[in-house]
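[1] got a structure for you, letters missing:
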């Protein structure tokens, strides 16, 4: 009976690890597509930026980095890591 429980736990662990790996790969693919779409929009001269991005830049310039990250996440829907990196690039 103990071996069966151990097998189920190991199988569940393996399934979770596999799922997390696939999610990570999907996130990377989405990020690449978004970067390519941004390049296409820039090439076509279309501004896809949200008007509130000026607020983010202003917050960065006044040293309110955490608030800038929060507003950036609200505007873009980006995760914490991506938003932090983007705000750091602005500063």
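    Received it, and whenever you're ready, just let me know what you need. Remember, it's a predicted structure, so these values are computed and weren't measured experimentally.
[2] CA only for contacts and neighbour counts going forward, please
    OK.
[3] Using the three-state scheme, assign residue 47.
    coil (DSSP: H, G, I helix; E, B strand; the rest coil).
[4] For it, list the residues it contacts.
    Residue 47 makes contact with residue 41, according to C-alpha atoms under 8 Å, 6 or more residues apart in numbering.
[5] what's the distance between it and residue 89?
    Counting by C-alpha to C-alpha, to the nearest Å, the gap from residue 47 to residue 89 is 19 Å.
[6] ok, and here's another one to check against it:
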């Protein structure tokens, strides 16, 4: 009985490991596709805050309202969150 439980546990562990490997592989494929789409469309993201080049440009030009609007359109963030991120970016530029 105990050997059977150990065998079942090992089988479950092996199946889980195979499943995770497939998930990791699919995730890498999706990341590569997204990177290709971004590159082909000239979109560059800030590695720290993940904002687009357009948002960064608007911040650098002092157009905070435009930057907030762009950020909200790109991310679906609320006004308060977008305002906080844009202010943080403005402080760092």
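    Great, that's in hand. It should be emphasised that the depicted structure is a prediction, and the values quoted were computed from it without experimental measurement.
[7] What lines up with residue 86 of the first structure in the second structure?
    Matched by TM-score structural alignment, residue 86 of the first structure corresponds to no residue in the second structure.
[8] Kindly report the same for residue 74 of the first structure.
    With TM-score structural alignment as the criterion, residue 74 of the first structure has no equivalent in the second structure.
[9] can you tell me how far residue 74 of the first structure sits from residue 3 of the first structure?
    According to C-alpha to C-alpha, residue 74 of the first structure and residue 3 of the first structure sit 48 Å apart.
[10] Those two: which is more packed in?
    residue 74 (13 against 8; other C-alpha atoms under 10 Å).
[11] Which strands and helices lie in contact with the strand or helix carrying that one?
    For residue 74 of the first structure, the element it lies in under DSSP states H and E is helix 65-76. Under the contact definition 3 or more C-alpha pairs under 8 Å, 6 or more residues apart in numbering; DSSP states H and E, helix 65-76 of the first structure sits against helix 53-61, helix 80-90.
[12] Just say which of the ones you listed is most tucked in.
    Ranked by mean neighbour count, those are led by helix 53-61 with a mean of 16 (mean count of other C-alpha atoms under 10 Å).
[13] So what touches that helix?
    Contacts for helix 53-61 of the first structure (C-alpha under 8 Å, 6+ apart): 65, 67, 68, 69, 71, 72, 75, 87, 90, 91.
[14] Contacts only, for the fourth one.
    I take that to be residue 69 of the first structure. 56, 80, 83, 84, 87.
[15] Need the max-distance pair from the residues you listed.
    Greatest spatial distance among those (C-alpha to C-alpha): 56 and 80, at 14.7 Å.
[16] picking that back up, relative to residue 8 of the first structure, which of the contacts of residue 69 of the first structure is nearest.
    Looking across the contacts of residue 69 of the first structure and measuring by C-alpha to C-alpha, the closest to residue 8 of the first structure is residue 80, at 33.7 Å.
[17] Okay, the closest one and residue 73 of the first structure: tell me how far apart.
    7 Å.
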